[in-house]
Structures are given as C-alpha cells and as structure tokens.
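Undergrad: Sharing a sequence plus its predicted fold:
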Amino acid sequence: MKWLIVVLACAALSEGLNRVPLKRFKSMREELREKGIHLPYSDPALKYLPYHTSTFASSGSALINNYADRTASPPQSSYFGAISIGTPPKSFQVLFDTGSSNLWVDSSYCSTQACTSHTQYNPQRSSTYSSNGQTIYLPYGFGSLYAVLGYDTVVVAGITVPRQVFGLSTREPKQTFLSAKFDGILGLAYPSISSGQATPVMDNMMQDNLLQANLFAFYLSRNEEQGSELSFGEVDQSKYQGQIYWTPVTAETYWQIGIDGFQVNNKETGWCSQGCQAIVDTGTPSLTCPHQFLGYLMRGIGAQQNQYGEYMVDCSETQNLPTISLTISGVDFALPPSAYISVYYQNGYQFCTVNIYPTYLPPQNRQPLWILGDVFLREYYSVYDRSNNRVGFATAV
C-alpha cells in the first residue's frame, strides 16, 4: 500500500509542477490611466511590419496569470506565466505570444528603469550560459527593445529545453515596459520571423522530440478570473465544449488564417466577400479591424468616438448591442457584446469602451487583414498544430 501512496503522491506533484497559472492583473495602460496619463492609441500590428516590409513575403501545461486591464483603452489584458532559465534555475514571468517568435527576458546588461524594476537574468550566475555576442532588435506594437543573444537551459510547463537561444535585454526605452507585470516575452510563432534567426522554443521542443504531439493550445479566462492555461503537446478537453474546428495556416510566419465572412447581427457585411486574412495573436488584447471598415462597424454597434479617439457606448445599453461573427472555414464564430465591450471606472464614473481597434497593415494578396486577439480568444479555446500547419477553435467553457 505504501508504494501506491508514494506513486500517487509523485503523480500529483508532477501534475502540479506541470501546471503554472496565467495571472490577470491591472494592465500597463490601466495603471497609467489611474495616474491621469492617457497613452495615444498604438496600432498592435506595428510588430508585424518588419516581416511585411521585408523581402520575405512529453506534454505539459502552464497555468497562466490573467492580467486584466478593465480600465485601459485600448484594454491591455495580458496572459503570462512562469518559466525558468539557467543553472541553478531562475524564475521569470513571460508573456506567451503567438504573434512573435523570440524569447527574451530582462537582464543585468540593461540599466534602464524598465529593466531594473523587473526580475533580471544575470549570465554570470548560470553555469550553463554561453553567447556569441550577436545583437538583435525586437519591435512590438507597444514598444521595442534591444538584446544580445545567449544560450541556456529553459524550462517551460515542466519541459526542459537545453541550449535554448534567448535575448538578454540591453536597452528598453519604452514607458510601457516599465508598467509591464512580466519580465519578458516567449514567442510562439514560426521561425521565419524570428529576429537573429533564433530558433523558437517550440521548434527546439519539436527538434528534440520533447512533445507527444507537435502542438500547443490556449485557454484564456474571462472577467479577470484565474485558471488560464497553456498546454504543450496536448489539448485539455476540460477547457472547451463541442468539437474543434480546424482551418489551415495561410502563411507560415505568424499564425495567419483566412476569414470567409463578417456579420453584424447575422447580417453579412460583404467585407470579406473576396476573402480576408487574420493573425491569431495572444499578445494583442483587442480585436483589430482593417481601418477601412472600422467606421462602418462602429456605426453598426452604435458607438461614438470620444476626445481620446476611443469608441464608447452607453453602459445601460450594452445588453442590446449586436453580436458580431466571423466565418472561418465555413463555421461562424460569434462574439457577443460581453466579449468586445470593456467596462472601466474613472473618478467615480462608469465607462464602456468598444475593445475593437483599427489596424493599418497592408492587405495580404489584396485581402484585408484582421488580428484575432484576446477579445476573440477568451471566447474560443485555440489549438496551434505545427505538424499540420493549422489552427483549431472550440467554444471555451
């Protein structure tokens, strides 16, 4: 009987170690707003421009922290969790981002306040660190930074990846990184867009045969609740209901897919009659709409623009707002008002903003480009299948 108890205890411990929660807190923009600072809108698609303007056309689960920004506009909810780097291992909170491919963390090489206010990696304190001194530049929609590439042991969701290349930040000039609750970003897109040709974490897992299936999946919790999850090598059937609907990746850069149609209250707009493209991006808090359609969409919703350029609605009317839907590979994925309306409070007053913003990326093959960020991904469990180059969506529980 003792051996059975020991086995069960070890199994429970192993399960616990393989599940790291994704927390949700106030967002960067929320904290700045409470201090009376209104940041101008920054197109989340800016981080995609280096690609679009270039000449290139075992299993484990990590519980993710749900960092909610219900007061920010645009809302800056982000989902991040713990990884470890080095020997002995040091823990870092990283944003898990399907819209980029590099892993980087704050480091002792960086002396800006954005770095020193976070946990910093010190290469002198790891016996397994090495580097060739290569430097890289990493642009994101909310800021950019410079880093030097190094190699060390990385553990994600209980999966050990030896000699993983990652960036050690050397300069972070943006105020937004100062307010960030995470210490770095772990990119999960394709290697073709990785700065410095650094091999992404997922690709090293695949090359080393560390996964029982070459896929990962996200469950993003709603309403500032905890329980978000990133799974490697498996899907968690307890996080969705019904079936998973699959759609092919249309470009092996970001997780880019096709959109067949867009409806407002079950009425087809015709905006994607010739096809649209979308990037599925856990690192973008909002749903972004091609700029040429935004005015029409906001009129359909009944939103009005305020002095800061934000689209607002009457909070007493949110239940009466239309459902919007995207058609992907013949399946309609609906977003009710509760999905795209964010509520925040300022000076004792309640405000309701539409969490849909414009993007100005050029069309892909003459097809308008959307970004399916957290507004969409909180409603739908998402699976990213590298073996078959496809994305799956199922209704989240």
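TA: Received, thanks. Residues are numbered from 1 along each chain as shown.
Undergrad: contacts, neighbours, all on C-alpha from now
TA: Fine.
Undergrad: tell me, which helix in the protein spans the most residues?
TA: Criterion DSSP state H: the longest helix present in the chain is helix 2-17.
Undergrad: Run through the neighbouring helices and strands of the helix or strand following that helix.
TA: Using DSSP states H and E, the helix or strand that follows helix 2-17 towards the C-terminus is strand 22-23. Here strand 22-23 touches strand 60-67, strand 78-85, strand 228-232, going by 3 or more CA pairs under 8 Å, 6 or more residues apart in numbering; DSSP states H and E.
Undergrad: Comparison target below:
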Amino acid sequence: MCYVGTPASIHYGTGSIHGYFSEDQVTIGDLVVNNQEFIEATHEPGLTFLAAKFDGILGLGFKEISVEGANPVWYNMIQQNLVTEKVFSFWLNRNAYDMNGGEIVFGGADTNHYKGSHTYTRVTRKAYWQFEMGDFLIGGKSTGICVDGCAAIADSGTSLIAGPIAAIAQIHAQIGATGVANEECKEVVAGHGHKLLELLQDKTPPAQVCSKIGLCEFDGTHGISAGIDSVLGETHKSADDVSDATCNACEMAVSWMQSEFVQNQTKEGKLEYANRLCDNMPSPVGSYVDCRHIDSLQNVAFSIGGRAFELTPEQYILKFGEGFLAHCMSGFTALDIPPPIGPLWILGDVFMGAYHTIFDYGNMRVGFADSA
C-alpha cells in the first residue's frame, strides 16, 4: 500500500515522470472506480511528453511491477465488482483519417471489431503481458528467428514492433530497410571476424564469444536502444558508450555468423554475409524503405499459439505524406533488453492494429483475432 503524498517517479523507454501519490475517483466510460491510487505528475522531462496529445498514462500491466505496489485501475475494477468478466480488450484503428481512433473495453470484447475467433496463448510471466512466441516467417519461410521460442509481450504503449538488434537487422536486410551504416560493426567483422568464427567452430557458447576476445565485459547481450516510443521499463546507459557500441556490434556479428553455419558457407562467405548485414543495422531514429518498392515486399508472420499471424507490407511499413513528399519507415525497431526481463519482443501498435487483442486476467492468457 502507498500513502498519499509519497514521492514517486517512473522511467519509460522515452521520457519519465516525477511527482507524488494521490487518490481519487477515476471515471472510465460509465464505470466509476473509487479510492484509486495514482501518481500526480509535477515534472515531465523530455520531448515525449512535451509533444504528447494525452494527459496521462494508464498502466494495465500486472501489480507485480507497479510502483510501490500500488493497485492498478484494472485490479480495482475487479475488486469493486465493476466488471462481469475479468478481461479487457483493444481495437486500434489504423485508418488515420477516421475520427474513431480505437476502443478499449473493460469486462468484455466488442464483436464489431474482430472477425472469427481469438487464438489464445498463456501468460508466462506476470509483469507485462508476456507469452511465448514461435518462429518468425518472411514470405512463408522460416527465418530461424525464434524457431526455438522467444519471450514476447503485447503492449499498446509501444508504437512499433521491437526485437533484439541482431534479429531486426536480419529482417531489415530482407525487406530492404536501411538505417545509418554502422562502421563499428564493420570494424568488428574486419578485425575480429576470423577469431569469432574459430570460437564458434570450437563450440564456444555464442553468448560468451565476445567476452572471450575482450570486446564485451559481460557474457550476453546488454544495452537498450532509446530510439523507440515505448512505456516498457527503465532505460539503462553504459558508462562507456564506445565499449558498449563495440560489444553490441560484436554480438550481432556472432548472431549472424552462427545463423550461417547451417548454410554450409565458406569462412569468407560467412564474413561477407555479416559485413553485408552491418549496412542494415537498425538506426536509433528509424529505418527507411523505398516507398516505390512496398508492393514487391513479402508478408511477414509471427507464430503464436499455433497460428501464423501475418502482416502485409502495408501493415508493417508506415507511410508518411503523399507523392514525391512521401517517405516510408519500417514498423520494426531494435531494442535489446537485458536479463532478467529480456531478451524480449514487443508486439506494439503495428501488430495490435492488425489483430484485436484480449487480455484475459481470469484465465491468464492473451488472445488475438483479425481486426474488423
């Protein structure tokens, strides 16, 4: 329990708020939630909130991660018997010209906004709404990404689809998205590529390869990209940005080289592949696609709960402007989340816009169906 007047702060993927706990009635639609604890913000540093067209953030994750153990609005709705079903659902309208931006339903789901039935997958961790995701496909073919399973969350507070840097670079290479070429990545491949391959061939665990040659201080991926609008967690920054960049570049190169072992390529072929992917390393400010080539891109798909959830190029490429002023941005962005929370994929608005989402608290599961 938190007490009114207690100082509190939250650090998001972009931006933060500082203030103190207050308590009041909260009205959502025709529901009135009594004695709701919330943080009354007195300081909101950063451009995110300065440019925002909203007045606050409504957290719908689990109480296990709430600040000071405060009771989230959703928990109070259940405890005060304001909902008949312990579920809430999202429909996000991706038509930017429609006045109706979307809908959230507490206590059920609006059948007007989905087609068919939902495919459910169980919650694997009570923090964010986390579940197990399977293989990632491009053009109906496995990429090898998540073939052994990946942790993922559905998060309406994240604009794009976020995944580990190495995986997103592979995706961008296949869809032709280009960011800022990372010279650090190319230097690692040129200066240490042969040694990296030798360690992999000697069955050194991939997570330990970069630390063995002194390019990483720790065993495993670390660091977080700040180039994503997300309400996920707190960002951490290394005290040594140069070392951190070299480590990230090394870990990506190892990931790519490892994926090429199954292709029976020569040593030089593996190095050439890794060097080529350096050009597709995601940029912190977004990666762009030639708008003229969208029609030639293939569908991508996420395997969840035994179903392949497809996204068309029109759904995973974001287009801004028209005619010669148009520019197109990839709906995928890189975000390396360190353990124990990560590695983690975040299926944000790009995914949830295509698929109506039910968060089933009563049965601890998440469900997806085609949006309508």
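TA: Received, thanks. Everything numeric here is computed off the predicted structure, so don't read it as measured data.
Undergrad: Would you pull the TM-score for this pair?
TA: In this superposition the chains share a TM-score of 0.69, using TM-score structural alignment, normalised by the length of structure 2; 267 aligned residues with a CA RMSD of 2.0 Å.
Undergrad: just to revisit the earlier point, which stretch among the helices and strands packed on strand 22-23 of structure 1 comes nearest D332 of structure 1?
TA: Closest of those to D332 of structure 1 is strand 228-232, at 23.9 Å (criterion: CA to CA).
Undergrad: returning to that earlier point: between the longest helix of structure 1 and strand 60-67, how many degrees?
TA: Counting by axes from the mean of the first three to the mean of the last three CA atoms, to 10 degrees, helix 2-17 of structure 1 lies at 40 degrees to strand 60-67.
Undergrad: Next, the residues that contact helix 2-17 of structure 1 from outside, please.
TA: The contact list for helix 2-17 of structure 1 (CA atoms under 8 Å, 6 or more residues apart in numbering) reads 157-158.
Undergrad: what separates it from the chain centre, distance-wise?
TA: Helix 2-17 of structure 1 has its C-alpha centroid displaced from the chain centroid by 33 Å (CA atoms, centre = their mean, to the nearest Å).
Undergrad: circling back to that earlier point, can the helices and strands packed on strand 22-23 of structure 1 go into TSV with extra columns for mean neighbour count and distance to F262 of structure 1?
TA: Below are those laid out as TSV (neighbours: other CA atoms under 10 Å; distance: least, CA to CA, whole Å):
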stretch	mean neighbour count	distance to F262 of structure 1
strand 60-67	27	29
strand 78-85	27	26
strand 228-232	26	28
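Undergrad: for those, which one sits closest to W370 of structure 1?
TA: Of all those, it is strand 78-85 that lies closest to W370 of structure 1, at 18.9 Å by CA to CA.
Undergrad: Redo the helices and strands packed on strand 22-23 of structure 1 as a markdown table? Include distance to E317 of structure 1.
TA: Output for those, formatted as a markdown table (distance: least, CA to CA, whole Å):
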| stretch | distance to E317 of structure 1 |
| --- | --- |
| strand 60-67 | 27 |
| strand 78-85 | 27 |
| strand 228-232 | 29 |
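Undergrad: Just give the number of residues close to D236 of structure 1.
TA: Applying other CA atoms under 10 Å, we find 16 residues neighbouring D236 of structure 1.
Undergrad: That one maps to what in structure 2?
TA: In structure 2, the residue paired with D236 of structure 1 is D110, using TM-score structural alignment.
Undergrad: Likewise for P290 of structure 1?
TA: Using TM-score structural alignment, the partner of P290 of structure 1 in structure 2 is P164.
Undergrad: T323 of structure 1 too?
TA: Matched to structure 2 by TM-score structural alignment, T323 of structure 1 sits across from N299.
Undergrad: likewise G392 of structure 1?
TA: By TM-score structural alignment, G392 of structure 1 lines up with G367.
Undergrad: What sits closest to that match if chain neighbours are left out?
TA: Closest residue to G367 of structure 2 apart from its sequence neighbours, by CA to CA, 6 or more residues apart in numbering: Y120 at 4.1 Å.
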